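1. Got a sequence here, can you build the structure:
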Amino acid sequence: MEAERKIGVAVDFSGCSKKALQWAVNNVIRKGDHLILITIRPEAYYESGEMQLWETTGSPLIPLSEFSDPAIMKKYGVSPDPETLDIVNCAARQKEIVAVMKIYWGDAREKICEAVDKIPLNCLVIGNRGLGTIKRAILGSVSNYVVNNASCPVTVVKSPHHE
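-> A predicted model of the protein is given here:
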């Protein structure tokens, strides 16, 4: 019997992250896996809610039933879009997997690498916004940083269109 695999997918609910999620479901996820959606929110001062409780360690693992509930997710300052929820719900049903979300606050590059180690993940799938050379030099590439610094295999799913 194989040990349970924890497959991470970095999601920000953009087109490229939905493409990465769909790619992971189609090509990596198999029956019995744990699909862990990693989402990063910018650092900010939050007066109330779960964000203040979990800002240094990230949220607890949020089950699919809860991250599908807009009222619960509002407490975390996150609002998953219907398409992302549909991809995850279909995968959970059809492939018989456990799907959870973990939310971090801070720099996306560092927090994604932190998630890889703390959860820990067997592999990570991340989208690529397809920034041009100049924008990438100024903004930095999250996917490039994660590929070079994560302690697990990372697959970058490129987006064919600039967003």
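
2. From now on I want contacts and neighbour counts done on CA atoms only, so please keep to that.
-> Noted.

3. farthest residue from the center of the chain?
-> Of all residues in the chain, residue 1 has its C-alpha farthest from the mean position, at 27.3 Å, by C-alpha atoms, centre = their mean.

4. can you give me the helices for this structure?
-> Remark: helices assigned in the chain by DSSP state H are 15-27, 50-54, 64-67, 70-76, 82-95, 108-118, 133-139, 142-149.

5. Let's see this one next, to set against the first:
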Amino acid sequence: MASGDSQRNVLIPIDASPNCLRAFEWYNTQLKKKNDLVFFVHVIEPVYTTPAVGLAMESPPLLVDDMTRVMEESISSGKKLGHKYMQMAKDVGLDCKAFLHVDTKPGNAIVKSASDHKADFIVIGSRGLGAIKRTFLGSVSDYIVHNANVPVAIVPPSEK
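-> Okay, here's the model as predicted:
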């Protein structure tokens, strides 16, 4: 195989946002090569409660049941999302795989996934947070840019 035809491993974090879809579409029109292998990664943040909430509940097992149900729903939604993106990728001739990760720190999970899958680069959509929200909520894309060992393309939200 000529060097121009070598496989590249591309990591694209996914969620249900339009910005994520925009990132995939941008990759497809701007960066895609026929031998790319795309890894879609969806990170689910686990549901936790503070001890104060648990103590305030009359029936803590219900709280555990509720947390379990929410996690099961999140995993089910994540699987559907992965299948949706895999189908879109296959429709444009891409080889792809999809993975779910449960982690309290999505940025860390994405960086680790990029390393695990030997990604050559990451393409991620920006949530488009303003400076104040980004300061308080943090930015997954900012974390990835500063901690990934591969190039990162951040696709901004569309202009309104």
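
6. just to revisit the earlier point, please tabulate the helices of the first structure in TSV and include mean neighbour count as additional columns.
-> Conversion of the helices of the first structure to TSV gives the following (neighbours: other C-alpha atoms under 10 Å):
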stretch	mean neighbour count
helix 15-27	20
helix 50-54	17
helix 64-67	16
helix 70-76	15
helix 82-95	16
helix 108-118	19
helix 133-139	10
helix 142-149	17
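
7. Out of the ones you listed, which gets nearest to residue 162 of the first structure?
-> Closest of those to residue 162 of the first structure is helix 15-27, at 9.2 Å (criterion: C-alpha to C-alpha).

8. Please work out which residues of the second structure line up with the closest one.
-> Alignment note (TM-score structural alignment): helix 15-27 of the first structure is matched to residues 18-30 of the second structure.

9. Also stretch 144-153 of the first structure?
-> Following TM-score structural alignment, the aligned partner range for stretch 144-153 of the first structure in the second structure is 142-151.

10. Now do that stretch: everything it contacts.
-> Here stretch 142-151 of the second structure makes contact (C-alpha atoms under 8 Å, 6 or more residues apart in numbering) with 107, 108, 110, 111, 114, 115, 119, 120, 121, 122, 152.

11. which ones are touching the closest residue to the last one other than its chain neighbours?
-> Read that as residue 152 of the second structure. With C-alpha to C-alpha, 6 or more residues apart in numbering as the criterion, residue 152 of the second structure has its nearest non-adjacent residue at 4.7 Å, and that residue is residue 122. For residue 122 of the second structure, the contacting residues are 10, 11, 12, 13, 114, 150, 151, 152, 153, by C-alpha under 8 Å, 6+ apart.

12. ok, how many other residues are close to residue 36 of the second structure?
-> Counted by other C-alpha atoms under 10 Å, the residues lying close to residue 36 of the second structure total 19.

13. hang on, it packs against residue 10?
-> Yes - with contact defined as C-alpha atoms under 8 Å, residue 36 of the second structure counts as touching residue 10 (6.9 Å).

14. Residue 102 of the second structure matches what in the first structure?
-> Residue correspondence to the first structure (TM-score structural alignment): residue 102 of the second structure is matched to residue 105.

15. Quick check: that match vs residue 98 of the first structure, distance?
-> Distance from residue 105 of the first structure to residue 98 of the first structure, counting by C-alpha to C-alpha, to the nearest Å: 23 Å.

16. same check, this time on residue 53 of the first structure
-> Here residue 53 of the first structure is placed at a distance of 25 Å from residue 98 of the first structure (C-alpha to C-alpha).

17. Check residue 125 of the first structure too.
-> Noted for residue 125 of the first structure: a distance of 17 Å to residue 98 of the first structure, by C-alpha to C-alpha.

18. okay, these two: which has more neighbours?
-> Between residue 125 of the first structure and residue 98, counted using other C-alpha under 10 Å, the more crowded position is residue 125 (22 against 19).

19. Tell me the counterpart of the more buried one in the second structure.
-> Applying TM-score structural alignment, one finds that residue 125 of the first structure aligns to residue 123 in the second structure.
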